[in-house]
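Enquirer: Need coordinates for the following:
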Amino acid sequence: MNSKPVYVLGSGAIGFPLAAYLARAGRPVVAVRTRSPHVPRGTVTVSVDDGAERVSAEVETVSLSGLGGLEGTMVVAAKAHANPAIARELAGKAAKGPVVILQNGVGVEKPFLEAGFPAVFRCVVYATGQAVSEHEFRFRPIASSPIGVVSGTRPGLQACVEALSTAQFPFHAEADIQREVWKKALINSVFNSVCPLLEVDNGIFVRSEAAAGLALEVVRECLAVTDRLGLGLSEAEVMAQILRISRGSDGQLISTLQDIRGGRPTEIESLNLEIARVAASLEPPVPLPRVELLGRMVLLKSLQSAGKGTRPAPG
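Expert: I've put the predicted structure just below:
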């Protein structure tokens, strides 16, 4: 598999650093622009600063619409709201190879399963990225990122891990990926709602006792769902991870706040709002008033920033 290209779909604050590290390691990689339909095939210099060193690499880039036959590992690093369109386009191009989804959220793999891709893997990314300019990024790895099987085989999973891992951006195989997916979703339901609403960086939870208390309330609501799903998550481990991430904050703005300020859609519908939807679908339903309200407030703020939420309310 390492001889076949890695196509990184979604060239942003996670996708471009991944592509740069793979290119620097001498692996064939193409950064695919999913939001820009008219990017001609060419090469750009991508620079990544991880705090310890700054690296630059020449990365081939092209728009998704400009790609012909695709055969290789397809890494989806775009925002989750684009998944249905990406899955349709890849299926229309008869793309061959595994799909590895590098996204936050619950259920984001569904469009690829519905499109009939036989090998779909989920990755929980433990890293932060922020664009300094179009091709320059700050990137902070937090820990090795787990990848697990949604559909496919263990050998296929191991091949994907080997194809994507570098010293700067490591991955590992994970047997229980849904537990990891939900754990990260709970963590993101805190960071990606509270931080953008307060317009602060993710260090707020160690700076403010009140913010840490709100985080605990959100986590406890979410755990009522994961307990029903039998995922075995504990309040102590989730809160410890939230505080560890917050303690290591370097002042970077959370991606949701970056998206809101840029007038772009956010991931909140696959985080707080999807968690609330799953909770409501259980029998009996599990009420998540804080989780859902915070999600709805972020969605409204996002729509207003994009100019789509300013119409008078009915009545």
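
Enquirer: Going by C-alpha atoms from here, please, whenever you check contacts or count neighbours.
Expert: Noted.

Enquirer: Isn't A175 up against G148?
Expert: Yes. Counting by Cα atoms under 8 Å, A175 does reach G148; the two are 6.0 Å apart.

Enquirer: which one of the two has more residues nearby?
Expert: Counted by other Cα atoms under 10 Å, A175 and G148 do not tie: G148 has more neighbours, with 27 against 13.

Enquirer: Find the helix or strand that that one is a member of.
Expert: Per DSSP states H and E: G148 is located in strand 145-151.

Enquirer: Not counting its own residues, what contacts that strand?
Expert: For strand 145-151, contacts defined as Cα atoms under 8 Å, 6 or more residues apart in numbering pick out 118-127, 157, 161, 170-177, 180.

Enquirer: Now show me the structure for the sequence below, then we'll compare the two:
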Amino acid sequence: MKIVVLGAGAMGSVFGARLHLGGAEVTLLDVNEAHIAAVRETGLSVALDEGTQVLDIPIMRPEVFVDPSDLILLFTKIFHTDAALQTIRRHLNSTPVLSLQNGIGNVERIARHLPMERILIGMTMTPAEFIAPGKVASYGPATTQFHAADGQHRQLLDDIAAAMRAGGIDAAIDPDIQAAIWEKAAFNCAMNGLCALSNATPGAIGASEAGRTLAFEVADEAVSVARASGVAADPDKVRALMRHAFAQHVFHEASMLQDRKAGRRTEIDALNGAVSETAARLGIATPANNTIARLVRLFEDAKDWMTHHQSKA
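Expert: Here you go, the predicted model:
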């Protein structure tokens, strides 16, 4: 398969590397000039459980990509979705898009750019870290679930799953993908939000009684909102994922913590913020998610305010 990875940050680069190792013809698209230069000069260094490899994978800015492909794998931050798809709009006339992005509402964002029958949606629990330009790492199982947004099974789904499995990704075609997406969102609302606010890793959150209690409370609220929305999310699955993270991803830096430490915008609006907004429409109280969302936004607003006013001082 010819697969284009749109958004070659930590997760996009890890997936691109694994798909490349499995035999797919991969092209990475990104706007990080330092990352592009490093991959072009010395290759993409990817550290996996099976060892570190340096891979020769084409990488470029999205607007200069012209070759046809079988699939666009979307890994940009959710707030970059519209702009990213606009840069490759000439490819959207025929090429399907698979979003494995975090959060809630990705189908609706992508549907502004192409018809539902070419939108694929999924989630991945694959850990990924951006070490430096040209260097990424992923330790632990690479598990991914996906399906067509319109619920129709196609040969393309089987082809994608085969390409992923060839690269060591535990891929599953899941007809109940919305439940899996909400379960991961509930997990991320707890783990990403608390890690970002506490400057801690899952091991530290799990070792704290206060941390565990609050994490479960945040996740349970999100699951309740999913179920009220008609999605059969399973709270026991979410709690099992969290316990696994507490025990196995002890020192993993959650993406929202990485973003906050780097002074980047977070995906809070697609996680705790989206849960809070959906809950408000449904008349459900989500005090823990409301507070997490407000605190993370405070970090972002305060940084912007300080940067603006210090520049004038």
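
Enquirer: Buried ones from the contacts of strand 145-151 of the first structure, can you make that a ChimeraX selection?
Expert: Selecting only the buried entries of the contacts of strand 145-151 of the first structure in ChimeraX, with 16 or more other Cα atoms under 10 Å as the criterion:
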select :118,119,120,121,122,123,124,125,126,157,161,170,171,172,173,174,177,180
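
Enquirer: Among the contacts of strand 145-151 of the first structure, name the ones in strands.
Expert: V120, F121, R122, C123, A127, F171, H172, A173 (DSSP state E).

Enquirer: Serialize those to a markdown table and add fields for distance to I101 of the first structure.
Expert: Formatted as a markdown table, these follow (distance: Cα to Cα, whole Å):
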| residue | distance to I101 of the first structure |
| --- | --- |
| V120 | 8 |
| F121 | 6 |
| R122 | 5 |
| C123 | 6 |
| A127 | 15 |
| F171 | 13 |
| H172 | 14 |
| A173 | 14 |
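
Enquirer: Looking at the residues you listed, spot the one nearest V218 of the first structure.
Expert: A127 (22.2 Å; Cα to Cα).

Enquirer: so what's G167 of the second structure up against?
Expert: Listed by Cα under 8 Å, 6+ apart, the contact partners of G167 of the second structure are R18, L19, H20, L21, G22, G23.

Enquirer: Tell me who's in contact with the first one.
Expert: For R18 of the second structure, the contacting residues are M164, G167, G168, I169, taking Cα under 8 Å, 6+ apart as the criterion.

Enquirer: and the longest helix anywhere in the second structure, what other elements does it pack with?
Expert: Secondary structure of the second structure per DSSP state H: the longest helix is helix 287-312. If contacts are counted by 3 or more Cα pairs under 8 Å, 6 or more residues apart in numbering; DSSP states H and E, helix 287-312 of the second structure sits against helix 177-198, helix 209-228, helix 272-282.

Enquirer: which residues sit in contact with the aligned residue in the first structure for V66 of the second structure?
Expert: Using TM-score structural alignment to pair residues, one finds that V66 of the second structure aligns to G68 in the first structure. Contacts for G68 of the first structure (Cα under 8 Å, 6+ apart) come out as K93.

Enquirer: circling back to that earlier point, tell me the two of the ones in strands among the contacts of strand 145-151 of the first structure that are most distant?
Expert: Using Cα to Cα, the two most remote members of those are V120 and A127, lying 21.3 Å apart.

Enquirer: What angle do helix 209-228 and the longest helix of the second structure make with each other?
Expert: Orientation check (axes from the mean of the first three to the mean of the last three Cα atoms, to 10 degrees): helix 287-312 of the second structure against helix 209-228 gives 110 degrees.

Enquirer: Just the angle for helix 287-312 of the second structure relative to helix 177-198, thanks.
Expert: Using the same axes, to 10 degrees: helix 287-312 of the second structure against helix 177-198 is 50 degrees.

Enquirer: if we can go back for a sec, in ChimeraX, how would I select the buried members of the contacts of G167 of the second structure?
Expert: Buried residues within the contacts of G167 of the second structure, by 16+ other Cα under 10 Å, are selected in ChimeraX with:
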select :18,19,20,21,22
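
Enquirer: Reformat the contacts of G167 of the second structure as TSV; add secondary structure and distance to T266 of the second structure.
Expert: Below are the contacts of G167 of the second structure laid out as TSV (DSSP: H, G, I helix; E, B strand; the rest coil; distance: Cα to Cα, whole Å):
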residue	secondary structure	distance to T266 of the second structure
R18	helix	26
L19	helix	27
H20	helix	29
L21	helix	30
G22	coil	32
G23	coil	33
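
Enquirer: Mind picking the two most distant members of the contacts of G167 of the second structure?
Expert: Longest distance between any two of those is 8.9 Å, between R18 and G23; criterion Cα to Cα.

Enquirer: Looking at the ones in strands among the contacts of strand 145-151 of the first structure, which one is closest to V55 of the first structure?
Expert: Checking these against V55 of the first structure with Cα to Cα, the nearest one is A127 at 16.7 Å.

Enquirer: State the distance from the closest one to A57 of the first structure.
Expert: Distance, A127 of the first structure to A57 of the first structure, using Cα to Cα, to the nearest Å: 20 Å.

Enquirer: try K301 of the first structure
Expert: Per Cα to Cα, K301 of the first structure is found 36 Å from A57 of the first structure.

Enquirer: give me the number of residues near H308 of the second structure?
Expert: Neighbours of H308 of the second structure using other Cα under 10 Å come to 11.

Enquirer: Then G248 of the first structure?
Expert: Residues lying near G248 of the first structure (other Cα under 10 Å) number 12.

Enquirer: and it, what pairs with it in the second structure?
Expert: Matched to the second structure by TM-score structural alignment, G248 of the first structure sits across from Q248.

Enquirer: ok, now T45 of the first structure?
Expert: Aligned against the second structure - with TM-score structural alignment as the criterion - T45 of the first structure pairs with G43.

Enquirer: how many other residues sit next to its match?
Expert: 19.

Enquirer: so it sits right up against L55, yeah?
Expert: Yes. With contact defined as Cα under 8 Å, G43 of the second structure reaches L55; the gap is 5.3 Å.

Enquirer: circling back to that earlier point, so who does the match of G248 of the first structure touch?
Expert: If a contact means Cα under 8 Å, 6+ apart, then Q248 of the second structure has G203 as its contacts.
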